[in-house]
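[1] this one's structure only:
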């Protein structure tokens, strides 16, 4: 690991442990996530500490994926850490995509405010299943776009759009006669209408997850991201690193949950000795160490592949499956070790359990990634027979 990444990661960890964690009891939040006022206050503190958007360097370049991994893991030690440091989803993934695909004009208008931490963003891809729309299969996209002079007109419905409420920058996916397209839009826009913010198991993302109607949205042609019909290619540029970034952040929270559970097991006594001395408890904590270490190794391996310039779709699928399942086991054991306290709001363990459970679904549920891997196994077998 590079010295610059170690230095940045150490600063981020100190900031999250000393400044951010005390805010976990702050009441400025609702069922869907922290209020924007709380996020702004935390980001000002991050700016003062020199840890705002730490994965993007002053010249606009990004840390490598391996370097990013240790920085985002430290930011994830609190559910508020990624928000404070501006390493949270969906903004971090959207920054990465815009840095790779956007024009200089688009970067100045839409990317720079995200990097500065003064704007939030949303990625409009997923659609309602009841409409037969795109979920884990983006090829089912129902949202359309058509050229009208110097504009594109977009119509459709979207669902589970994280951060649309209160966001300033939107990336909207739609299909033209050429295929999938992406558009950069300013939010709010009267043509983009929130029909409801959905109640979900997780509660760490400002704005929650919204259901959206898009009715005759007119977007200037120069706000198309890249070229018409190339949207699926751009989605892969974004999604493979974004899956890995989720793994990085939630590894940090799982580490924190394990720390809390281990402390509880050493302090709490039952039947004449500390809980940790009972094999049923001690072995669960031992299994946590194994899962956490394996998750770290999987993340580092996948990051190394992405750093070669590969899209890393196979590697990111394997890592997303392995890490999300392993971290859920860790969170579940932490709850079990702590008993009634584990399911209460007295510690962050209960939220860690909820957040990591949701992680097993978004950015592709475990079963979809396994199906994709099975298809690769079949393709490789057919190729070997030729």
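    Happy to help now that I have it. In this text the structure is predicted, and so the values were computed from the model without any measurement.
[2] alpha carbons only for contacts and neighbour counts from here, please
    Will do.
[3] which one is residue 185 nearest to, not counting chain neighbours?
    Excluding its sequence neighbours, the residue lying closest to residue 185 (CA to CA, 6 or more residues apart in numbering) is residue 170, at 5.0 Å.
[4] sec struct for that neighbour, please.
    Of the three states, residue 170 takes strand under DSSP: H, G, I helix; E, B strand; the rest coil.
[5] wait, is residue 174 part of a strand?
    Yes. Under three-state DSSP, residue 174 sits within a strand.
[6] count of neighbours near it?
    By other CA atoms under 10 Å, 25 other residues sit near residue 174.
[7] which helices and strands does the longest helix anywhere in the chain pack with?
    Longest helix in the chain, counting residues (DSSP state H): helix 231-267. With contacts defined as 3 or more CA pairs under 8 Å, 6 or more residues apart in numbering; DSSP states H and E, helix 231-267 has these neighbours: helix 65-75, helix 91-101, strand 179-186, strand 273-274, helix 279-306, helix 313-338, helix 349-359.
[8] among those, which is nearest residue 243?
    Of all these, it is helix 313-338 that lies closest to residue 243, at 6.2 Å by CA to CA.
[9] this is the comparison structure:
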């Protein structure tokens, strides 16, 4: 069967589908076209699992956190029945939003007509509706979004027919089993707004080839680009393994119990497609939480995640501050690179480029992306 995609010539797709040693990048339209982005929204964003929060971010009954899930306003809520849910924030009366931001509540009261919902989403108050014949309060609860908890992350999916997340990433989960990701808490969050397509950031995150040009004094001396490798994948995920150039140096942070020495020293970047990004080294995890806003812009939160037991260590705040400063410095270097890439992608003469064997993660994601975009 010949694969087709609006704006893509057949030979363009064939280049992407070639084995890694002969493969090319996605066509420029994959990044810049509004039509392609709309297809991504329909076929990828609204059918995929999105990480919305860590359990510790809604740790107490009544805690909530507001977000946008592929155009749908949602909130992660720790109900007073002790269950964590993902609920629509759209009032079932006239569609005003019942919550913004984060906090702790017993009720979510719509600011428009004062309909009130409990932390399980049930409508408990609808003033002045006595004359509405057949009004069924139970039929007007906030819509619950399908959710799943994986390693302490709360994920949600707008597609009721999508396969569960955990079975799809079983091999990935076992790869990082010793890191005890479920022990993590969010210690600090950095926020950014960027003027690029979301795939520009994901691609940059998932290859070490750019260390030689973008991070010559930060990452490259510690994690040589030439040594990076990517294992085979059996699901919608990819892992970039960057061995330490100085494995005999002591770890900055005490590693989680049970980590092998190389696991504590090496750096790992991973993606569960489309854009669930984790940077992992020993006890430190950077969760890059992406919110695509259009073909040419995105919001980014970089969450600094550390094991809960590290809170008791002397100098914990200094550890958090130092990690935040380093993460910011690395991201500022990446911002300059991604700005340059976006300028080139926006130019009229730009076409597809050849991939390096060091960009295997990009190749893996491109195959998955084409499967979603050209399939049924």
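    Yes, it's here. These numbers come from a predicted model, not from an experiment.
[10] TM-score of the superposed pair?
    Overlay of the two chains. TM-score (TM-score structural alignment, normalised by the length of the second structure): 0.28; 182 aligned residues with a CA RMSD of 7.1 Å.
[11] if I pick the residue nearest to residue 185 of the first structure, what's in contact with it?
    121, 122, 123, 124, 164, 183, 184, 185, 186, 187 (CA atoms under 8 Å, 6 or more residues apart in numbering).
[12] how about 7 Å then?
    121, 122, 123, 184, 185, 186, 187 (CA atoms under 7 Å, 6 or more residues apart in numbering).
[13] ok, the second one touching residue 158?
    Translated: residue 122 of the first structure. No. Assessed by CA atoms under 7 Å, residue 122 of the first structure is found out of contact with residue 158, at 11.4 Å.
[14] returning to what we had before: report the buried members of the contacts of residue 170 of the first structure.
    Among the contacts of residue 170 of the first structure, the ones that count as buried by 16 or more other CA atoms under 10 Å are 121, 122, 123, 184, 185, 187.
[15] what's the closest non-adjacent residue to the first one?
    Among residues not flanking residue 121 of the first structure along the chain, residue 169 sits closest, at 4.5 Å (CA to CA, 6+ apart).
[16] the one you found against residue 115, yeah?
    No. With contact defined as CA under 7 Å, residue 169 of the first structure does not count as touching residue 115 (12.0 Å).
[17] quick one: which of the two has more around it?
    Counted by other CA under 10 Å, residue 169 of the first structure and residue 115 do not tie: residue 169 has more neighbours, with 25 against 22.
[18] immediately after the longest helix of the first structure, which helix or strand?
    Counting by DSSP states H and E, the element after helix 231-267 of the first structure in chain order, helix or strand, is strand 269-270.
[19] give me every residue that touches residue 293 of the second structure.
    By CA under 7 Å, 6+ apart, no residues touch residue 293 of the second structure.
[20] in the helix or strand where it lies, what's buried?
    For residue 293 of the second structure, the element it lies in under DSSP H and E is strand 284-294. Buried residues in strand 284-294 of the second structure, counting neighbours by 16+ other CA under 10 Å, are found at 284, 285, 286, 287, 288, 289, 290, 291, 292, 293, 294.
[21] what of stretch 236-249 of the first structure?
    Judged by neighbour count (16+ other CA under 10 Å), stretch 236-249 of the first structure contains these buried residues: 237-249.
[22] try stretch 252-272 of the first structure
    The neighbour-count check on stretch 252-272 of the first structure (16+ other CA under 10 Å) flags 252, 253, 254, 255, 256, 257, 258, 260, 261, 262, 264, 265 as buried.
[23] distance of the third one from residue 333 of the first structure?
    The gap separating residue 254 of the first structure from residue 333 of the first structure is 11 Å, by CA to CA, to the nearest Å.
[24] again, but for the last one
    When CA to CA is the yardstick, residue 265 of the first structure and residue 333 of the first structure sit 12 Å from each other.
[25] can you check the fifth one too?
    In this structure, residue 256 of the first structure lies at 13 Å from residue 333 of the first structure, with CA to CA as the measure.
[26] what touches both of those two?
    The contact sets of residue 256 of the first structure and residue 333 do not overlap (CA under 7 Å, 6+ apart).
[27] who touches the residue nearest to residue 188 of the second structure when sequence neighbours are not counted in this structure?
    Among residues not flanking residue 188 of the second structure along the chain, residue 304 sits closest, at 5.3 Å (CA to CA, 6+ apart). Residue 304 of the second structure makes contacts with 186, 187, 188, 189, 285, 286, 287, as judged by CA under 7 Å, 6+ apart.
[28] which of the helices or strands spans residue 304 of the second structure?
    Going by DSSP H and E, residue 304 of the second structure is part of strand 297-307.
[29] and for residue 331 of the second structure?
    helix 316-345.
[30] packing partners for the helix or strand that that helix is followed by?
    Sequence-wise, the next helix or strand downstream of helix 316-345 of the second structure (DSSP H and E) is helix 360-374. Helices and strands touching helix 360-374 of the second structure, by 3 or more CA pairs under 7 Å, 6 or more residues apart in numbering; DSSP states H and E, are strand 237-242.
[31] list the buried ones in the next helix or strand after the strand it packs on?
    Where DSSP H and E defines the elements, the next helix or strand beyond strand 237-242 of the second structure is helix 261-265. By 16+ other CA under 10 Å, the buried positions in helix 261-265 of the second structure come out as 263, 264, 265.
[32] tell me, how many residues neighbour the residue lying closest to residue 270 of the second structure once chain neighbours are set aside?
    Leaving aside its chain neighbours, residue 270 of the second structure sits nearest to residue 239 (4.4 Å; criterion: CA to CA, 6+ apart). Residues lying near residue 239 of the second structure (other CA under 10 Å) number 25.
[33] now swap in residue 10 of the second structure and tell me
    12.
[34] same for the host helix or strand of residue 187 of the second structure, what does it pack against?
    For residue 187 of the second structure, the element it lies in under DSSP H and E is strand 184-194. Judged by 3+ CA pairs under 7 Å, 6+ apart, the packing partners of strand 184-194 of the second structure are strand 297-307.
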